[in-house]
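Novice: Give me a model of this one.
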Amino acid sequence: MATKRQRQSIVSALIALLETRDWQDIGLDDIAAEAGVSLAVLRSVFDTKVAILEAFVRDIDETVLAGDDGDMGDEPPRERLFDVLMRRLDTLKPYRPALRSLAASARRDPVLAASLNRMALVSQGWMLTSAGIHIKGLLGAAATQGLVVAFARVLRVFLREEDAGLPRTMAALDKELRRGERSFLRLERVSRPIRRGVRRRWERPASAQADPEDPAGAASSPA
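Specialist: The predicted model follows:
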């Protein structure tokens, strides 16, 4: 069984290798050698290379969430989310060479791209929660996926920017969040009558529902 230190060494080894190699050229044996552990130790913690990457993403999530100072309650939702995502970008700063390599590999590898999208959906769900934004159901799923796409656009700017203050990245994030807010409000307006109709359909009082033995009523009941 691997120790916590060995687990961190494995995650760090993958990120270090990504700085000089493509994702497709890194094997589990390479990661074990870089981390200074045996394959048996690596296998006791991680099933796949993707699982190691997921651990890295989870560590980033935890760092961002731990930095929540709880002083954003009076800010509008978009400003709260901006603060959370800038904290995420600040946390990612040391890993930009590896992230550039990973992004280039994902453009050539649809399986990797799909895995990254799945990880991003989980992470951005936590970022929304940290910002105090709670959206349920299909609307919430759409909002989270929209945020994943928006943040991916911001990352492209972030990975190229050389200014330590990240002015271009901040401008891109502000632009994407404003655009996302407008898109969400439009989607919410469109979906509102649909959701009201569904509630009326399934929340009718029992007296208003058709008798199951009444042929006319059966013909008009929802499938």
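
Novice: alpha carbons only for contacts and neighbour counts from here, please
Specialist: OK.

Novice: how close does the residue nearest the centre of the chain sit to Thr169?
Specialist: Centroid-nearest residue in the chain: Ala120, 2.5 Å away (criterion: CA atoms, centre = their mean). Distance of Ala120 to Thr169, given as CA to CA, to the nearest Å: 19 Å.

Novice: And Thr20, by the same measure?
Specialist: Thr20 is 25 Å from Thr169, by CA to CA.

Novice: thinking again about what came up before, surely the residue nearest to the centre of the chain is in contact with Val148?
Specialist: Yes. Taking contacts as CA atoms under 8 Å, Ala120 lies within contact range of Val148: 6.1 Å.

Novice: now for the helix or strand containing Thr63, which elements pack on it?
Specialist: Using DSSP states H and E, Thr63 falls within helix 49-66. Judged by 3 or more CA pairs under 8 Å, 6 or more residues apart in numbering; DSSP states H and E, helix 49-66 is in contact with helix 4-18, helix 77-92, helix 110-130.

Novice: Which strands or helices does the next helix-or-strand element following the shortest one pack on?
Specialist: I take that to be helix 4-18. Toward the C-terminus, helix 4-18 is succeeded by helix 28-35 as the next helix or strand (DSSP H and E). On a contact count with 3+ CA pairs under 8 Å, 6+ apart, helix 28-35 meets helix 4-18, helix 39-45.

Novice: now the ones you listed as TSV including mean neighbour count and distance to Leu185?
Specialist: Output for the helices and strands packed on helix 28-35, formatted as TSV (neighbours: other CA atoms under 10 Å; distance: least, CA to CA, whole Å):
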stretch	mean neighbour count	distance to Leu185
helix 4-18	19	38
helix 39-45	15	43
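
Novice: Using a markdown table, lay out those helices together with distance to Arg80.
Specialist: Listed next are the helices and strands packed on helix 28-35 as a markdown table, based on distance: least, CA to CA, whole Å:
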| stretch | distance to Arg80 |
| --- | --- |
| helix 4-18 | 29 |
| helix 39-45 | 35 |
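
Novice: circling back to that earlier point, settle it for me: which of Thr20 and Thr169 has more neighbours?
Specialist: Thr169 (22 against 12; other CA atoms under 10 Å).

Novice: one more to line up against the first:
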Amino acid sequence: MRTDSIEDRAGVAAVELAGRLGWRHVRLADVAEEADTDLGGLRAVARDKTDLLRHFLAGMDRDVLSEDSGFTAEDSVRDRLFDLLMRRFDALAPYKDGVRAVMADVVRDPFTVVRLAPDGPASLAWYLEAAGVGTDGPAGMVRAHGLAAVWLAALRVWVRDESPDLAPTMKALDQALARAEQAAGWLSGVRGGRRRGDPNDRQAPADWTDQPDPAAPPPGEGVSAEG
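Specialist: So this is what the prediction gives:
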């Protein structure tokens, strides 16, 4: 992730420190030192540790959504979202230990969960827009919350996935997208867009969605701060 600004450096520093110390043990003074600033500089961009997580996620999403990509009219919304969210996992990969540590501690902190809860759907709304799906109004809000549930289902698999090709994560993501598509049909109605020209683009095997995982939570259940 780019670290051009104090916000970026602080967000990355906080998550990296979480991977080494555990999120509950991360102190703002440590983050400031790691981010090559002081507490005054850190205070100028963050109110507390929760804001540092927001900076981290915003920087990650900025990098993913800024990538040169192109979809065509032939690409379904589901394929576009699968591709975009796998790119999000790729962006998270260098910080996996930290993300795992944050998730482990945040779920035990109801106050932080409540504060971060709206951020997940808000972040995922940008991925819907990148896939050509509108996010305005009540329908857009429902779509964003649905995609946040999809992301959470796949994220729970990703934090335990040590395979080199992330096959379990891809399977979980594809199945969650399939359930969302069947439940609400909110993956239809593409406005058009772009498809990436990368020859290494990943695609979910078609037979993955023929056998949905009964243990995975349905879209809309368990949406939390992990967006």
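
Novice: Could you check how many residues crowd around Gly146 of the first structure?
Specialist: Gly146 of the first structure has 20 nearby residues by other CA under 10 Å.

Novice: Okay, angle between the helix or strand in which it is found and helix 110-130 too, please.
Specialist: Element membership of Gly146 of the first structure, judged by DSSP H and E, is helix 137-160. Counting by axes from the mean of the first three to the mean of the last three CA atoms, to 10 degrees, helix 137-160 of the first structure points 110 degrees away from the direction of helix 110-130.

Novice: after superposition, how close is helix 137-160 of the first structure to the second structure?
Specialist: For helix 137-160 of the first structure, the mean distance from the matching residues in the second structure following superposition reads 1.3 Å, by mean CA distance after the TM-score superposition for the first structure.

Novice: tell me which residues of the very next helix or strand once past that helix are tucked away?
Specialist: Using DSSP H and E, the helix or strand that follows helix 137-160 of the first structure towards the C-terminus is helix 167-202. For helix 167-202 of the first structure, the neighbour count (16 or more other CA atoms under 10 Å) marks Arg168, Thr169, Met170, Ala172, Leu173, Asp174, Glu176, Leu177, Gly180, Glu181, Phe184 as buried.

Novice: and helix 167-202 of the first structure, what does it pack onto?
Specialist: Helix 167-202 of the first structure packs on helix 77-92, helix 137-160, going by 3+ CA pairs under 8 Å, 6+ apart.

Novice: out of the ones you listed, which comes closest to Ala13 of the first structure?
Specialist: Proximity to Ala13 of the first structure (CA to CA) singles out helix 77-92 among those, at 16.2 Å.

Novice: in the closest one, what's buried?
Specialist: 77-89, 92.

Novice: so how far is the helix or strand following that helix from its chain's centroid?
Specialist: Next helix or strand after helix 77-92 of the first structure toward the C-terminus (DSSP H and E): helix 96-108. Distance of helix 96-108 of the first structure from the chain centroid (CA atoms, centre = their mean, to the nearest Å) equals 17 Å.

Novice: From the buried residues of helix 77-92 of the first structure, pick the one nearest Arg199 of the first structure.
Specialist: Pro77 (27.1 Å).

Novice: Touching, that closest one and Ser130? I think so.
Specialist: No. Taking contacts as CA under 8 Å, Pro77 of the first structure lies outside contact range of Ser130: 10.6 Å.

Novice: ok, the residue in the second structure sticking out farthest from the centre to Arg179 of the second structure distance?
Specialist: The centre of the second structure is farthest from one residue, Gly40, which by CA atoms, centre = their mean lies 29.5 Å away. For Gly40 of the second structure, the distance to Arg179 of the second structure (CA to CA) stands at 47 Å.

Novice: So which of the helices and strands packed on helix 167-202 of the first structure is nearest Pro215 of the first structure?
Specialist: Closest among these, using CA to CA: helix 137-160, at 34.4 Å.

Novice: got the angle for the closest one vs helix 96-108?
Specialist: Using the same axes, to 10 degrees: helix 137-160 of the first structure against helix 96-108 is 120 degrees.

Novice: what does helix 137-160 of the first structure rub up against?
Specialist: 89, 96, 99-100, 117, 120-121, 124-125, 134-135, 166, 168-169, 172-173, 176-177, 180, 184, 187-188 (CA atoms under 8 Å, 6 or more residues apart in numbering).

Novice: likewise stretch 21-36 of the second structure?
Specialist: 6, 9-10, 13-15, 17-18, 38-39, 41-42, 48-49, 98, 101-102, 105-106.

Novice: which parts of it are buried?
Specialist: Neighbour-count burial for stretch 21-36 of the second structure flags Gly22, Trp23, Val26, Leu28, Asp30, Val31, Ala32, Glu34, Ala35 (criterion: 16+ other CA under 10 Å).

Novice: Relative to Val102 of the second structure, how far out is the first one?
Specialist: When distance is defined by CA to CA, Gly22 of the second structure is 7 Å away from Val102 of the second structure.
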